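Asker: missing the sequence, but the structure's below:
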């Protein structure tokens, strides 16, 4: 079972911690537990409850009315509401609940409905990726169980692979080599980059996660790509990142390198001339606008 601080609940639900405390006292909505050292925490059931409350409250339900609903009534109202609402925040909240409950069927229904309504790309940019960003922070701080994160990541990964397979290369465009450094396993952003590049008519050579340097060098020599794309979430980390950036820049000096990830964004790094930092996943989409589009 995962444990959450009130700040975790605030981040996931969008309801301020002060408001949550007021609701807790006035309506007895939440019943925090305490550790042996008397530190307050909340469990999965508390998170599901407050997410349902947030969804209803955001859609016009008064908190005084919500507090009178049973858990079954609240869940029924939320299911009806999310099936007719396509607000991004509502869909993200629903996905968080599927993660907590490990509900694959519900996850598939939410994603399929949104893809049908707004398309795969917008579903990724506005729903799945913000959702993954929320749970990624909690995973790194140990607030959620690794099994929950793996459950969701693998479902998203399956969706991306199917979408990528549907994009056929017809020649032309630029050549991109996509890889993750040795020890790096967080592949979602790289897979979506592959989808965007192929959908824009570019050639993609995909090496994936945990790519040894010697393999990267060998493939580079064969294909001589115009661009390299990578994401550094956990590896290399800290003081190793600068040396790794410098090494990439030197080894592949005739190519442009597009890079992103937790270890890159917002860090005090010296960025070599042929390296372009992507602040957000959507940046690669915007970067492609500057290239010749291939129908």
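Answerer: Nice, I can see it. These figures come from a predicted structure and were not determined experimentally.
Asker: C-alpha only now, for contacts and for neighbours.
Answerer: Noted.
Asker: mind telling me what element residue 205 is part of?
Answerer: strand 203-208 (DSSP states H and E).
Asker: remind me what that strand packs against, helices and strands.
Answerer: Contacts defined by 3 or more C-alpha pairs under 8 Å, 6 or more residues apart in numbering; DSSP states H and E place strand 203-208 against strand 175-179, helix 188-199.
Asker: how distant is stretch 231-251 from the center of its chain?
Answerer: 22 Å (C-alpha atoms, centre = their mean, to the nearest Å).
Asker: and that stretch, end to end?
Answerer: Stretch 231-251 has an end-to-end distance of 17 Å (C-alpha to C-alpha, to the nearest Å).
Asker: again with stretch 183-202
Answerer: With C-alpha to C-alpha as the measure, the ends of stretch 183-202 fall 27 Å from one another.
Asker: can you give me how far it is from the chain middle?
Answerer: Averaging C-alpha positions (C-alpha atoms, centre = their mean) puts stretch 183-202 13 Å from its chain's average.
Asker: list the buried residues for the strand holding residue 205?
Answerer: 203, 204, 205, 207, 208 (16 or more other C-alpha atoms under 10 Å).
Asker: in TSV, list these along with distance to residue 258.
Answerer: Formatted as TSV, these follow (distance: C-alpha to C-alpha, whole Å):
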residue	distance to residue 258
203	15
204	14
205	14
207	15
208	15
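Asker: can you map out the helices along the stretch 1-150 of the chain?
Answerer: Under the criterion DSSP state H, counting those that start in this stretch, helices of the stretch 1-150 of the chain are mapped to 6-13, 17-27, 44-58, 63-66, 71-84, 88-101, 104-118, 120-123, 129-140, 146-165.
Asker: tell me which of these approaches residue 271 most closely.
Answerer: helix 129-140 (24.3 Å; C-alpha to C-alpha).
Asker: put this beside the first:
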């Protein structure tokens, strides 16, 4: 849920315009707190984003744009013919089956380098299931499946790179969607030198952004010499490291030791199969759960209780 000030900043729409669109045209109907403050849902934000696009890019007046929006929302969503999912069967599938079916179709498109079809399916999935459900129940399982296929020789390096890059681009689009709370410490996210798989790091960085933290994302194969100036100049207080290869854990631990020697206040979050599979990890308390559904509870238990990332009201 977002306040009117947050929505105004996210969409670059003045708060007075948001109120006018609501009061005069019933563009969206945000929820209200007991004190009467507006609270906007993700759906409200996307509807407002669409209205702004119609007004600014297509020169549609706001009343007509609102009418079009309501007509579109009254109709059941239909995917483009070229990306039509397989017809529903009887009985109606469960949500898990629907997610799996969508994931299979996107994976098959990516596997055969059909990027346009894959993007069309992803867009349709966002419409049908919402952003969170698509990310965690469809796109993340695809990324896991891609990694497994590459490790087992069922996907070429080119296929793995193509599939990972396209989905990663969809994640990047949402980095700037969420508001940043200035009182929270900056987070640095990276894979150490030698680690080329960054999907888990990207997903966790998006998770941290949703919690209101500003994340400086360096990505895969980050040279060590570039890390220290950023920590110093940007006043980083929390470093996220991700490795998929357990053989890199000692190298990563040495990097942590060197960071701590210069910045003893630093805190760390460690993730990826390289840490999860390492039974002799030097810093086991900093290793996050493998299941993304457990991240929020873990973050609150291990970090928010000591207030490094607590959102202030």
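Answerer: That came through fine. Quick caveat, the model's predicted, so the values are computed rather than measured.
Asker: quick one: TM-score?
Answerer: In this superposition the chains share a TM-score of 0.64, using TM-score structural alignment, normalised by the length of the first structure; 216 aligned residues with a C-alpha RMSD of 2.8 Å.
Asker: ok so, going back, need the helices of the stretch 1-150 of the first structure in JSON lines (columns: distance to residue 242 of the first structure).
Answerer: JSON lines is the format used below for the helices of the stretch 1-150 of the first structure (distance: least, C-alpha to C-alpha, whole Å):
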{"stretch": "helix 6-13", "distance to residue 242 of the first structure": "31"}
{"stretch": "helix 17-27", "distance to residue 242 of the first structure": "37"}
{"stretch": "helix 44-58", "distance to residue 242 of the first structure": "39"}
{"stretch": "helix 63-66", "distance to residue 242 of the first structure": "50"}
{"stretch": "helix 71-84", "distance to residue 242 of the first structure": "45"}
{"stretch": "helix 88-101", "distance to residue 242 of the first structure": "35"}
{"stretch": "helix 104-118", "distance to residue 242 of the first structure": "38"}
{"stretch": "helix 120-123", "distance to residue 242 of the first structure": "32"}
{"stretch": "helix 129-140", "distance to residue 242 of the first structure": "22"}
{"stretch": "helix 146-165", "distance to residue 242 of the first structure": "28"}
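Asker: returning to what we had before: looking at the helices and strands packed on strand 203-208 of the first structure, spot the one closest to residue 261 of the first structure.
Answerer: Judged by C-alpha to C-alpha, the one of those that comes nearest to residue 261 of the first structure is helix 188-199, at 8.7 Å.
Asker: helices or strands up against the closest one?
Answerer: helix 146-165, strand 175-179, strand 203-208, strand 227-231, helix 282-289.
Asker: what range in the second structure matches it?
Answerer: Under TM-score structural alignment, the counterpart of helix 188-199 of the first structure in the second structure spans residues 199-210.
Asker: comparing the matching stretch with the first structure, how large is the average distance?
Answerer: Taking mean C-alpha distance after the TM-score superposition for the first structure, the mean distance separating stretch 199-210 of the second structure from the aligned residues in the first structure is 1.9 Å.
Asker: tell me which residues are up against that stretch.
Answerer: If you take C-alpha atoms under 8 Å, 6 or more residues apart in numbering as the criterion, stretch 199-210 of the second structure is touched by 143, 164, 168, 171, 174-175, 178-180, 189-191, 214-215, 217, 219, 240-242, 271-272.
Asker: can you rerun that using 7 Å?
Answerer: Residues outside stretch 199-210 of the second structure that contact it (C-alpha atoms under 7 Å, 6 or more residues apart in numbering): 175, 178, 189, 215, 242, 272.
Asker: just send those back as a markdown table, with distance to residue 261 of the second structure too.
Answerer: Shown next, in a markdown table, are the contacts of stretch 199-210 of the second structure (distance: C-alpha to C-alpha, whole Å):
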| residue | distance to residue 261 of the second structure |
| --- | --- |
| 175 | 31 |
| 178 | 33 |
| 189 | 19 |
| 215 | 23 |
| 242 | 20 |
| 272 | 24 |
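Asker: of those, which is the nearest to residue 38 of the second structure?
Answerer: residue 178 (17.1 Å).
Asker: so what corresponds to the closest one in the first structure?
Answerer: In the first structure, the residue equivalent to residue 178 of the second structure is residue 167, according to TM-score structural alignment.
Asker: is that match in a helix, a strand, or coil?
Answerer: coil (DSSP: H, G, I helix; E, B strand; the rest coil).
Asker: check contacts around it.
Answerer: Contacts of residue 167 of the first structure by C-alpha under 7 Å, 6+ apart are 198, 199.
Asker: if we can go back for a sec, report the two of the buried residues of strand 203-208 of the first structure separated the most.
Answerer: Farthest-apart pair in the buried residues of strand 203-208 of the first structure is 203 and 208; separation 15.2 Å (C-alpha to C-alpha).
Asker: which residue is the nearest non-sequential neighbour of the alignment partner in the first structure of residue 163 of the second structure?
Answerer: Here residue 163 of the second structure is matched to residue 152 in the first structure, going by TM-score structural alignment. Spatial nearest neighbour of residue 152 of the first structure, excluding adjacent residues (C-alpha to C-alpha, 6 or more residues apart in numbering): residue 99 at 6.4 Å.
Asker: that neighbour: neighbour count?
Answerer: If you count neighbours by other C-alpha atoms under 10 Å, residue 99 of the first structure ends up with 22.
Asker: picking up where we left off before, the strand holding residue 205 of the first structure against the second structure, how far on average?
Answerer: For strand 203-208 of the first structure, the mean deviation from the second structure after alignment is 1.9 Å (mean C-alpha distance after the TM-score superposition for the first structure).
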